[in-house]
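>>> sharing a model prediction with you, sequence too.
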Amino acid sequence: MKFRRTAALAAAATITLSLTATACGSGSDSDKIRIGIKFDQPGVGLKTPDGKYTGFDVDVARYVAKELGYDEKDIEFKQAPSAERENMISRGDVKFVVASYSINDERKKKVSFAGPYLLAHQDLLVRSDDNSIKDAKDLNSKKLCSVTGSTSAQNVKNDFAPKADLQEFGGYSECLTGLENKAVDALTTDDDILAGYAAQKEHHGKFKLAGLKLSDENYGIGIKKGDTELQAKINKALEKMVADGSWEKAVKANFGPANYKNEPAPKVTEKS
């Protein structure tokens, strides 16, 4: 009788330990958050050779994650190429995407947005010794580079330079190499991204911004379609970031070295 009671107690203890271990394991999982960012955009979203993450989007992502209740150590950044952002959100690969992600009607058919959190303008980056491109129409018969999945180059072809020879690469770094090697004549995307590249030490004096405001690009945080609860929480975090001065601090830290003339923080408009 005593043996049976001891065995029962031991079995109960084993079950308790097993349940505790399971609970701990699942709690550890739920404490993590995966966020999509760019890995190759200096000043915006960059993974450095030593494995650190820097840039304005990264600062925004960390601030929002903190407001959602996550510690910095629990953030897992995932690379979000332009052409894969909607897929990553739809599949649930990430909780949200902060990756120079312009809000537009076409994208809103597949995902929802919170924000916006930055107003940028499309511009051109050219070689510093090239004075032949002063206007977007000057790109006719020239080679124009942008990344696959970006709307920037298509905007130029549709609205300004229909005869431009469009070259699409997988990342902006490839476009930049092509620009430096004279394989392309101009790189087009948002001015904050271009300023980030031009500000890198290794590129000082090589490139310049054309200074054109070809479009208004309201950056939003991409989330799963119809997730109004997360949208409201992120919007609240973004408004707090502006109000407490963290937004302005992040702008100066990431874009200041390039003398980037940023617009004021935009009002949050993406609400359901």
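Yep, that arrived.
>>> only C-alpha atoms for contact and neighbour calcs from this point on.
Noted.
>>> in the stretch 51-200 of the chain, which spans are strands?
Assigned by DSSP state E, counting those that start in this stretch, the stretch 51-200 of the chain shows strands spanning 53-54, 75-79, 96-97, 111-127, 143-147, 165-169, 186-190.
>>> and of these, who's closest to residue 240?
Each of the strands of the stretch 51-200 of the chain was scored for nearness to residue 240 using CA to CA, and the closest is strand 111-127 (11.3 Å).
>>> the closest one packs against which elements?
helix 85-91, helix 172-180, strand 186-190, helix 191-198, strand 207-209, strand 216-224, helix 228-243 (3 or more CA pairs under 8 Å, 6 or more residues apart in numbering; DSSP states H and E).
>>> hmm, try it at 7 Å
Applying 3 or more CA pairs under 7 Å, 6 or more residues apart in numbering; DSSP states H and E, we find strand 111-127 packed against strand 186-190, helix 191-198, strand 207-209, strand 216-224, helix 228-243.
>>> ok, and here's another one to check against it:
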Amino acid sequence: MKFRKVSAAVAVVLTVGLAASACGKNDDDKASGGSGGGKKITIGIKFDQPGLGQKLPSGKFAGFDVDVATYVAKALGYKTNQIVWKEAKSADRETMLERGDVDFIAASYSITDEREAKVDFAGPYLLAHQDILVRSDEKEINDPKDLNSKRLCSVTGSTSAQNIKKELAPKAQLQEYGGYSECLTGLENKAVDALTTDDSILAGYAAQKEFQGKFKLAGFKMTNENYGIGVKKGSDLKDKINDALKKMVDDKSWDKAVQDNFGPANYKNEPAPAIGDVKK
């Protein structure tokens, strides 16, 4: 009887101990409301955008968005090895935030009224513009209207090329490819005359070693794209991330990140935007 009582007592203690341990692990692994107290912070980025967010063959991650997100994470109290990178495809970003799959997203994420109805944004941290990329020896395309009768490339489903056809150059010959890399190959081989999307994305591709000196941005600035850091609606992370972004600009880390990622493309970036200053 005594053995049974002692065994039962031990079982109760072990059960309580395991339960407490499990709860502690869950609490530690979460971002603790953005306080930096957790062991890990999960950040959504693009994996396939050179210069912005790219997963390298080595397994490491590089790009302007990655540098910004890393700076923010460190300001929140996390070390580099405590960051978990998660791919955030354009169509999945709001859902990932709503479900809590990530703590925040920095993935060429333009702030729009439609998106702000679903998630909150810190920033903006970059003002990009829709532009075109042409071959470095291109002399005929000096204005968006010059794209009339030219072969204009963009990825399937993109609104960028449609914007140009609808508003600026209705006679442009739209050619849609599966990815930007295919458009770049077509541009290099003269199968197309121009590639259009955000200038930051174009600069990221043009800055890659294999493309340096082959292409140039036209500098048309056809739309404003305010890149923000997305967080779950109502999250207290928004204010903390804004504080980190201000610090990044003040200590010149923002300028360094721009130069490191876009410099080889001679990207004429806008100055760092003021927090909350969304250009329509």
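Thanks, I have it. Small disclaimer: the values here were computed from a predicted structure and weren't measured.
>>> let's have the strands of the stretch 51-200 of the first structure in JSON lines, adding distance to residue 246 of the first structure and mean neighbour count.
Formatted as JSON lines, the strands of the stretch 51-200 of the first structure follow (distance: least, CA to CA, whole Å; neighbours: other CA atoms under 10 Å):
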{"stretch": "strand 53-54", "distance to residue 246 of the first structure": "15", "mean neighbour count": "19"}
{"stretch": "strand 75-79", "distance to residue 246 of the first structure": "19", "mean neighbour count": "17"}
{"stretch": "strand 96-97", "distance to residue 246 of the first structure": "20", "mean neighbour count": "28"}
{"stretch": "strand 111-127", "distance to residue 246 of the first structure": "12", "mean neighbour count": "24"}
{"stretch": "strand 143-147", "distance to residue 246 of the first structure": "30", "mean neighbour count": "24"}
{"stretch": "strand 165-169", "distance to residue 246 of the first structure": "34", "mean neighbour count": "17"}
{"stretch": "strand 186-190", "distance to residue 246 of the first structure": "22", "mean neighbour count": "26"}
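>>> make a markdown table from those strands and add distance to residue 36 of the first structure to it.
Below are the strands of the stretch 51-200 of the first structure laid out as a markdown table (distance: least, CA to CA, whole Å):
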| stretch | distance to residue 36 of the first structure |
| --- | --- |
| strand 53-54 | 12 |
| strand 75-79 | 5 |
| strand 96-97 | 4 |
| strand 111-127 | 14 |
| strand 143-147 | 17 |
| strand 165-169 | 20 |
| strand 186-190 | 19 |
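>>> quick check: closest non-adjacent residue to the residue nearest in space to the middle of the second structure.
Centroid check for the second structure by CA atoms, centre = their mean gives residue 107 as the closest residue, at 1.5 Å. Distances taken as CA to CA, 6 or more residues apart in numbering put residue 45 closest to residue 107 of the second structure, at 4.6 Å, once the chain neighbours are dropped.
>>> distance check, residue 255 of the first structure against residue 249 of the first structure.
When distance is defined by CA to CA, to the nearest Å, residue 255 of the first structure is 10 Å away from residue 249 of the first structure.
>>> do the same with residue 108 of the first structure
Residue 108 of the first structure sits 30 Å away from residue 249 of the first structure when distances are taken as CA to CA.
>>> burial count for the alignment partner in the first structure of residue 229 of the second structure?
With TM-score structural alignment as the matching criterion, the partner of residue 229 of the second structure in the first structure is residue 221. Each residue near residue 221 of the first structure was counted by other CA atoms under 10 Å, and the total is 28.
>>> now do the contacts for residue 221 of the first structure.
By CA atoms under 7 Å, 6 or more residues apart in numbering, the residues touching residue 221 of the first structure are 96, 97, 98, 101, 113, 114, 115.
>>> neighbours around the third one, how many?
Residue 98 of the first structure is surrounded by 26 other residues when neighbours are defined as other CA under 10 Å.
>>> map it onto the second structure.
Per TM-score structural alignment, the equivalent position to residue 98 of the first structure in the second structure is residue 106.
>>> for the last one, same thing?
Aligning on TM-score structural alignment places residue 115 of the first structure opposite residue 123 in the second structure.
>>> hmm, its match is touching residue 243, no?
No. Applying CA atoms under 7 Å, one finds residue 123 of the second structure not in contact with residue 243, separated by 9.5 Å.
>>> burial count for the equivalent of residue 82 of the first structure over in the second structure?
For residue 82 of the first structure, the aligned position in the second structure is residue 90, judged by TM-score structural alignment. The burial count assigned to residue 90 of the second structure is 12, neighbours taken as other CA under 10 Å.
>>> how much space separates residue 90 of the second structure from residue 158 of the second structure?
When CA to CA is the yardstick, residue 90 of the second structure and residue 158 of the second structure sit 11 Å from each other.
>>> and the contacts of stretch 203-223 of the second structure?
Stretch 203-223 of the second structure is contacted from outside by 50-52, 129-136, 261-262, 264-265, 267, using CA under 7 Å, 6+ apart.
>>> between those, which is nearest residue 100 of the second structure?
Nearest to residue 100 of the second structure out of the contacts of stretch 203-223 of the second structure is residue 52 (CA to CA; 23.0 Å).
>>> show me what that closest one aligns to in the first structure.
Structural alignment (TM-score structural alignment) places residue 52 of the second structure against residue 44 in the first structure.
>>> do residue 169 of the second structure as well
So residue 169 of the second structure corresponds to residue 161, using TM-score structural alignment.
>>> show the subsequent helix or strand relative to the longest helix along the first structure.
With secondary structure taken from DSSP state H, the first structure has its longest helix at helix 2-30. Reading on from helix 2-30 of the first structure to the C-terminus, the next helix or strand found by DSSP states H and E is strand 33-37.
>>> average offset between that following strand and the second structure?
Between strand 33-37 of the first structure and its aligned partner residues in the second structure, the average distance after superposition works out to 2.2 Å, using mean CA distance after the TM-score superposition for the first structure.
>>> one step back: the match of residue 82 of the first structure and residue 189 of the second structure, how far apart?
As judged by CA to CA, residue 90 of the second structure and residue 189 of the second structure stand 29 Å apart.
>>> ditto for residue 203 of the second structure
For residue 203 of the second structure, the distance to residue 189 of the second structure equals 19 Å [CA to CA].
>>> more neighbours: which of these two?
residue 203 (28 against 11).
>>> residue in the first structure paired with the more buried one?
That one, residue 203 of the second structure, aligns with residue 195 by TM-score structural alignment.
>>> distance check, its match against residue 222 of the first structure.
Look at residue 195 of the first structure and residue 222 of the first structure: by CA to CA, they are 23 Å apart.
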